[in-house]
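Trainee: Build me a model:
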Amino acid sequence: MVTNDLSDKEVVSLKDKIEKIDGVKQVFWRDDVLDITFPKEMIPETLQKQLYSKDSTLMIVTFEEDTASPKTMDAIAKIKEVSNKDCYLGGMSAIAEDTKDLANSETVKYALIAVLLSLVVLYLGLESSVAPLIFMLGMAFPIIYNFGTNIFLGKISYITQALAMILQLAVTMDYSIFLLHRYQEEKKKAENTTNDMAMVKAIQATFTSITSSSVTTIAGFLALCFMQLRLGGDIGIVMAKGVVLGVICTIFVLPSLLMIFDRQIEKYTHRTLIHELKKVPGFVVRHAKFLLLIGICIFIPMGFAQANVKQYYDLTSTLPSDLSSMKGTEELKDKFNMNTTHFILVSDTLPTKDIQELSGKIENIEGIENVLAYENFVGGGVPGTFEPEAIKDIFENGGYKLLIANSDYHAATDEENKQLDKIHEVLSQYDKKALITGEGMLSKDLITTTNEDFKVVNVLSILAIFVIILITFKSIALPFILVLAIELAITINMGIPYLTHTTLPFIAGIVIGTIQLGACVDYAILMTTRFREELSLNKSGKEAIRVAIQKTSPSIITSGCSFFAACIGVSLISRMDLISSLCELLARGAIISVISIIFILPSMLLLGHKLIEKTTKKWPITKEDQYE
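Mentor: Coordinates of the predicted model:
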């Protein structure tokens, strides 16, 4: 904590108030070493540099629990209450508390903008003026159930809390659209068909596509649980649960709502901008080979682009500069030259002489501003009864001795990572079990962890979805075709930032790839299911794919645009770059996926029809000349 323009007495008074706050373990300042009645020049020089900078002074606050625990967050909030305007909290706990407050304050805005923009898209895509409102009413049930059942998880991250409602709305809205379109189609097939019978047939017709697509989406989210980073498990469990609840409500609640308000849905209609595609199906059939060739040609360079997108691991650098914790962090950097702080733990059996040597060697490493250790300002040979207990409690605890090294370098940079490697080399000479923690080490570990997580989650999500499609369609070829069509869309989406020179948050590749694969494979399953259905009516492959594109295009386009709308609004208003970037990628990914499913997937299905016949159980058989 940095205080400006306060007298020593005022600092001591503030320190006493902070120490009484529940959750605060200890506050260390110069009066723990030497009473303020003595001039500060009598304090060891190392400690002076650490605690004083012109008219500013530094207090070290330690907490009873971990960095982001609720108790620590409450303590941070109370410290702000007892501090004046010229006092600034820095460090990971303060940043975590500010970020949590920011995310919580913006969550309602995210929900409102997502709902409003989704309503606009639904209004443009659905003939009924009432249906969009019915959809939102139907979506309220699974969203409320999902958030309510989060209580059984104990706690979830604020990022998950902020994104869950948007993602659930975006990911599960297509189930409602699929059901409504099929319900309306069934009602038009025969004049004597009752609404009850039409709904029964609609549920039967869409049940396979809804359940199979939802299972693939759930599998994609659950793959995130295998991330070492807890955020992945948070998002994975909450969203998988949300999709399950969304499917249940689509099958049991939404049909009731549609039938209750059927008269109003039919009465209040308007012209739509999203219609069945008339010319596109013929274009796709005529140019299937050309479209597939374009897809292959795009995939190769975009794959290279995706592999070379720059990522950032220091999330604090992307937060709004007006947050109090960011101001505090800047104060630490500007006045105390503390860009990052390394906390080094060594065995308490190391003698004073070794600690002093170790401190000196670390301080000589390039980029290290200073090193603070108990032995440096107390010195050897001082009787234990005369050692300040406050200092000893901070620097010696739990079988470890603490060294605090302040670095000139920023976290997650090559310079900082090399610096940490050199510190490890020095530590190994004295204590092979020594530990380093702090923002810099956390960022360095994130780089390694994220690379491993990306490989594991990517393989698991693709494998899980592959197996589910294989079981659903009883086919060997179809899983390859459907997954490749979505992977093309993902590769293009994740490759664009390389072309625009955009740096992405480190979790973007893992989260976006999994969510886009799991969510947008719904469109692929709907298209494939309709293609099989038309083939079963003894239509040729070309005619079946024409009808499949034409009949599914309104649902796919409306759903994709709704997904886009729910996410793009949040990306534009969010002050958190992490959330903004993720939502922008999801929004763009939805549109790219729609294009891939309407143009590339039908080409693959048509050209691979013979292979599909041979590798799929009970696939409708057509005459040989129908593929020529």
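
Trainee: For the rest of this, base every contact and every neighbour count on C-alpha atoms.
Mentor: OK.

Trainee: For stretch 513-522, what is the distance to the chain centroid?
Mentor: On the basis of Cα atoms, centre = their mean, to the nearest Å, stretch 513-522 sits 14 Å off its chain's mean C-alpha point.

Trainee: what are the ranges of the strands in the stretch 51-200 of the chain?
Mentor: 52-53, 56-58, 60-63, 87-88 (DSSP state E, counting those that start in this stretch).

Trainee: To clarify, my last question referred to the stretch 251-400 of the chain.
Mentor: 311-312, 340-347, 368-373, 396-397, 400-407.

Trainee: Tell me which of the ones you listed lies nearest to residue 543.
Mentor: Residue 543 lies closest, by Cα to Cα, to one member of those: strand 311-312, at 45.7 Å.

Trainee: Am I right that residue 131 is in contact with residue 265?
Mentor: Yes. Counting by Cα atoms under 8 Å, residue 265 is a contact partner of residue 131 at 5.9 Å.

Trainee: list the buried ones in stretch 10-18?
Mentor: 11, 12, 14, 15, 18 (16 or more other Cα atoms under 10 Å).

Trainee: With secondary structure and distance to residue 564 added, can I get these in CSV?
Mentor: Below are these laid out as CSV (DSSP: H, G, I helix; E, B strand; the rest coil; distance: Cα to Cα, whole Å):
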residue, secondary structure, distance to residue 564
11, helix, 52
12, helix, 54
14, helix, 50
15, helix, 50
18, helix, 47
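
Trainee: sorry, back to before: any idea which of the strands of the stretch 51-200 of the chain gets closest to residue 256?
Mentor: Of these, nearest to residue 256 by Cα to Cα is strand 60-63, at 52.9 Å.

Trainee: For the closest one, name the packing helices and strands.
Mentor: Applying 3 or more Cα pairs under 8 Å, 6 or more residues apart in numbering; DSSP states H and E, one finds that strand 60-63 contacts strand 24-28.

Trainee: Buried residues in the strand it packs on, which are they?
Mentor: Result for strand 24-28 [16+ other Cα under 10 Å]: buried residues 24, 26, 27, 28.

Trainee: What is the nearest of those residues to residue 180?
Mentor: Residue 180 lies nearest to residue 24 out of these, by Cα to Cα, at 55.9 Å.

Trainee: Contacts only, for the closest one.
Mentor: Listed by Cα atoms under 8 Å, 6 or more residues apart in numbering, the contact set of residue 24 reads 18, 61, 62, 63, 64, 72, 75.

Trainee: Make a markdown table out of those and add distance to residue 198.
Mentor: What follows is the contacts of residue 24, written out as a markdown table (distance: Cα to Cα, whole Å):
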| residue | distance to residue 198 |
| --- | --- |
| 18 | 67 |
| 61 | 67 |
| 62 | 65 |
| 63 | 63 |
| 64 | 62 |
| 72 | 57 |
| 75 | 59 |
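
Trainee: Here is a second sequence; please produce its structure as well for comparison:
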Amino acid sequence: MFARIASVSARWPRTVIALWVLLLAGSLLLAPKLPDHLTSEGFSIPGSESAQASERIRTGFDGFYGQTLTVVLDHPGSAAGDAQFTGKLQTAEKALRDEPIIARLTSPASKGGESLADEKNGRVFIQIDMDATEKEARAFIPVVRDKLRSAGLDRDGFRFDITGSPALTEEMNEVSLSNVEMVERIGLPIVFVLLLLVFGSVVAALLPLLMGMFTIVLTLAVIYLFTLYMPLSSTLTNVVTMLGLGVAIDYALFITQRFREELAKGSSSASAAILSLSTAGRSVFFAGLTVMASLSSLFLPNTMFFRSIALGGLVVVFVSILTAFTLLPALLTLLGSRVDRLRIPFAFKSRSGSGFWTRFISVLLKRPALFLTIGVLFFAALAWPISKLEMHIPVAAFQELPKDSEARLGMEALTEHYGLGESFPVKLLLNTNGGSATGAEALKTVDRLTRQFGDKDGVQQVVSLTSVYPASPEQLAAAYQAPDRLPAEARAQLHSLLSRGGRETVLYLIPKEGPTSEKTRALVREIRAELPSALPGGYSGQVTGETATGMDFDKQVTGSLPQIVLYILILSFVLLALAFRSLLLPLKAILLNGLVTASTLGALVILYQWGHLPSSTAQALNVGTPVLICAILFGLSIDYEVIIVSRIKEAYSRGQDNRSAIVEGFTATTGMINGAASIMVVVFGVFLFAGFRFVQELGVGLAIAILMDAVIVRTVLVPASMHLLGRLNWWTPWNHRTLFPKEKKPEGKKSPKAV
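Mentor: Predicted coordinates for the structure are as follows:
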């Protein structure tokens, strides 16, 4: 199969390249459109308690709109109620009033908008409610900014910031793009230098880099087409960049290196391209399939966030394989021996025979049990902190944006005025199931819940139907029959407390700490545990809010972890069994990968959860980090396993004994694997400087994992364990020629001539 695929590119290289150029041209038109179609949302679990309650509040209560922007107008040293502020507010309202997308515009000058004035800090807030989609709201942000600037709201010592969910999403997308640009600016030059050291040739070094860039552009274009039919998370652009550069460059490196070896043996360029794809290409194919299989496990949690990353990962790995199997052989065929043009004098020399790696493997194979024991003990020592692992999704994480971010500055102004707890309250939706929420019996229940939950240590106050207007339930029931007679403050809050049908009410529990704190999370757990017994018969209640939404997301993800791990293990075993034609080697590979994964998570606990990495704050890991580390690492680690074991298998199949086959396969691939691993470590490690902590955790974790995998697992544990297993490496309980049929290798003399 691999020879037939390669022969197409080898026979018609110019046609294949022309088709790829056309594909790239189309991709360059589509890829830039992707950021506008991505969202920072995706953490609400459909059907969960928090999602159901949130949707009922949004659709059943007045005052809740699809999207909201807040303009923060600031003038240090001025009072929020003076003439200058009043004039600016009137100007702003006049500038925005006629915009059809705006459903409601509220400011301190509006009826019931008094709380939007921050007298203490000389600020006012203008709330823009819209019946619009997130995409429409994001597109409206520059319109608001231009209109306010034209109206002079940034003059005379005034300044304004625009914040709210659409603004936060927009800036998070911008940070994601800046992460990609950072990799291009810092990572790519380092990667090119490493490729120069590996190949010793400028032309050869450029080929893998070219494959990586082609892969990313085409992947982003394909994902843009998917966004036309489904919402996807902005995080996938960072994951696509990580995997696209790491995987595509590695695959191209392996095939290009094998092509050069075949040329050195006297093969023509076309024959060398076909032989390279039949050998190294076969390894790349199974390695890519394993990565894709691992990434497909991310569909199991059934969340938009993980679904986005799974889709992006699958597309980028598939495109990496596609470029390695079509475009790269075509380029190699045309280049031929010119692939070694522009040689440099300081590159690594091939070390074989009596070289460094031969001496190293000779020492290792004399005491394989000792080296294996030391390696396993090292991983066990590094993995122990995993027993202290804490993980959850950070909610309302606007503080992850850069400190000078407009949306972050605006949110900080809001939370300074209202407090974190009031900005992100815990919401208790009470349903009378057919009764009246303003009846005396219902109000007794509301009053009891208000007192019961208001007395908890983590609660600052409770805003409910019985707290905004202090009176007995019977008096309140009568008062709510004529709401126009209520005090202005109580009347202003009624729309957010009572549903339009009057059968549901919301209690807002204002926590003392922020939505991500453990105290607030514990508060949600307590309320959910106590609520069923606190309600009278026929009543029901649900808890929602940012904290509850995050906890439901955590529950969904952690509940899916066993299925994810089992899925990865089974598929990895099957694919490796097909690749190695062995049953024990896949088991050994899975065990070693498990050690690397556990050690990586242990290292992340030390660096991020315990805060021992400079500039990091001690806090729980993002719940997505362990899941993605497991899924991505299991796939990537197999890359190197397949490469080295396949070369050992080649030597063993030619009649060499186990030890000689290990030595030949090890010396032929270790330098190349270490070079490829160095590239991945650089690509992943650059994300240490990313704008989001989650992306930092993922990048640093993968960099550590690949480093340990290449230096310890592939260099020490794989050859040591294979030497100890001996002939058992290739054991199967069945006839392996029947179960795992070999693919016939092409003969060079039958290959097409060089073009």
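
Trainee: Superposed, what's their TM-score?
Mentor: Superposed pair, TM-score by TM-score structural alignment, normalised by the length of the first structure: 0.86. Supporting alignment: 603 aligned residues with a Cα RMSD of 3.2 Å.

Trainee: before we move on, back to that, among the buried residues of strand 24-28 of the first structure, which one sits closest to residue 529 of the first structure?
Mentor: Distance to residue 529 of the first structure across the buried residues of strand 24-28 of the first structure (Cα to Cα) is lowest for residue 24, with 59.6 Å.

Trainee: distance of that closest one from residue 345 of the first structure?
Mentor: From residue 24 of the first structure across to residue 345 of the first structure, the span is 21 Å (Cα to Cα, to the nearest Å).

Trainee: So which bits of stretch 181-196 of the second structure are buried?
Mentor: Residues of stretch 181-196 of the second structure classed as buried: 182, 183, 184, 187, 188, 190, 191, 192, 194, 195, 196 (neighbour count, 16+ other Cα under 10 Å).

Trainee: dump the residue contacts of the aligned partner of the fourth one in the first structure.
Mentor: What that stands for is residue 187 of the second structure. Residue 187 of the second structure maps onto residue 114 in the first structure when the alignment is built from TM-score structural alignment. Residue 114 of the first structure makes contact with 166, 565, 566, 567, 569, 570, according to Cα under 8 Å, 6+ apart.

Trainee: Would you mind finding the match for the fourth one in the second structure?
Mentor: When the second structure is aligned by TM-score structural alignment, the residue opposite residue 567 of the first structure is residue 684.

Trainee: residues in contact with its match?
Mentor: 242, 246, 699, 700, 702, 703.

Trainee: Which strand or helix spans it?
Mentor: In this structure, residue 684 of the second structure is located in helix 658-685 according to DSSP states H and E.

Trainee: hang on, the earlier thing: residue 255 of the first structure: which of the buried residues of stretch 10-18 of the first structure is nearest?
Mentor: Ranked by distance to residue 255 of the first structure (Cα to Cα), the buried residues of stretch 10-18 of the first structure are led by residue 18 at 57.3 Å.

Trainee: which residue sits closest to the closest one, ignoring its sequence neighbours?
Mentor: When the adjacent residues along the chain are set aside, residue 18 of the first structure lies closest to residue 79, with 6.0 Å between them (Cα to Cα, 6 or more residues apart in numbering).

Trainee: so what corresponds to residue 329 of the second structure in the first structure?
Mentor: For residue 329 of the second structure, the aligned position in the first structure is residue 255, judged by TM-score structural alignment.

Trainee: State the distance from that match to residue 248 of the first structure.
Mentor: Residue 255 of the first structure is 11 Å from residue 248 of the first structure, by Cα to Cα.

Trainee: Settle it for me: which of the two has more neighbours?
Mentor: Per other Cα atoms under 10 Å, whichever of residue 255 of the first structure and residue 248 has more neighbours is residue 255, with 23 against 14.

Trainee: What is the aligned counterpart of residue 506 of the first structure in the second structure?
Mentor: So, by TM-score structural alignment, residue 506 of the first structure is matched to residue 623.

Trainee: May I ask you to confirm that that match is in contact with residue 554?
Mentor: Yes. Between residue 623 of the second structure and residue 554 there is a contact under Cα under 8 Å: 6.6 Å.

Trainee: Find the residues that touch each one of these two.
Mentor: Contacts common to residue 623 of the second structure and residue 554, judged by Cα under 8 Å, 6+ apart, are 392, 393.

Trainee: so who does the residue most central in space within the first structure touch?
Mentor: Among the residues of the first structure, residue 511 comes closest to the average C-alpha position under Cα atoms, centre = their mean, at 5.6 Å. Listed by Cα under 8 Å, 6+ apart, the contact partners of residue 511 of the first structure are 224, 232.

Trainee: and it, what element?
Mentor: helix 508-535.

Trainee: Need the three-state assignment for residue 655 of the second structure.
Mentor: coil (DSSP: H, G, I helix; E, B strand; the rest coil).

Trainee: re earlier: what subset of the contacts of residue 24 of the first structure is buried?
Mentor: Buried members of the contacts of residue 24 of the first structure, scored by 16+ other Cα under 10 Å, are 18, 61, 62, 63, 72, 75.

Trainee: State whether the second one and residue 21 are indeed in contact, as I suppose.
Mentor: Think residue 61 of the first structure. No. Using Cα under 8 Å, residue 61 of the first structure is not in contact with residue 21; the gap is 11.2 Å.

Trainee: For the strand or helix carrying residue 570 of the first structure, buried residues please.
Mentor: Following DSSP H and E, one finds residue 570 of the first structure within helix 541-573. Residues of helix 541-573 of the first structure classed as buried: 541-571 (neighbour count, 16+ other Cα under 10 Å).

Trainee: What of stretch 461-473 of the second structure?
Mentor: 461, 462, 463, 464, 465, 466, 467, 468, 473.

Trainee: Other residues contacting it?
Mentor: Under Cα under 8 Å, 6+ apart, the answer for stretch 461-473 of the second structure is 440-441, 443-444, 446-447, 450, 453-454, 476, 487, 489-490, 493-494, 497-498, 505-511.

Trainee: and what of stretch 88-95 of the second structure?
Mentor: Here stretch 88-95 of the second structure makes contact (Cα under 8 Å, 6+ apart) with 105, 107, 109, 147, 148, 151, 153.
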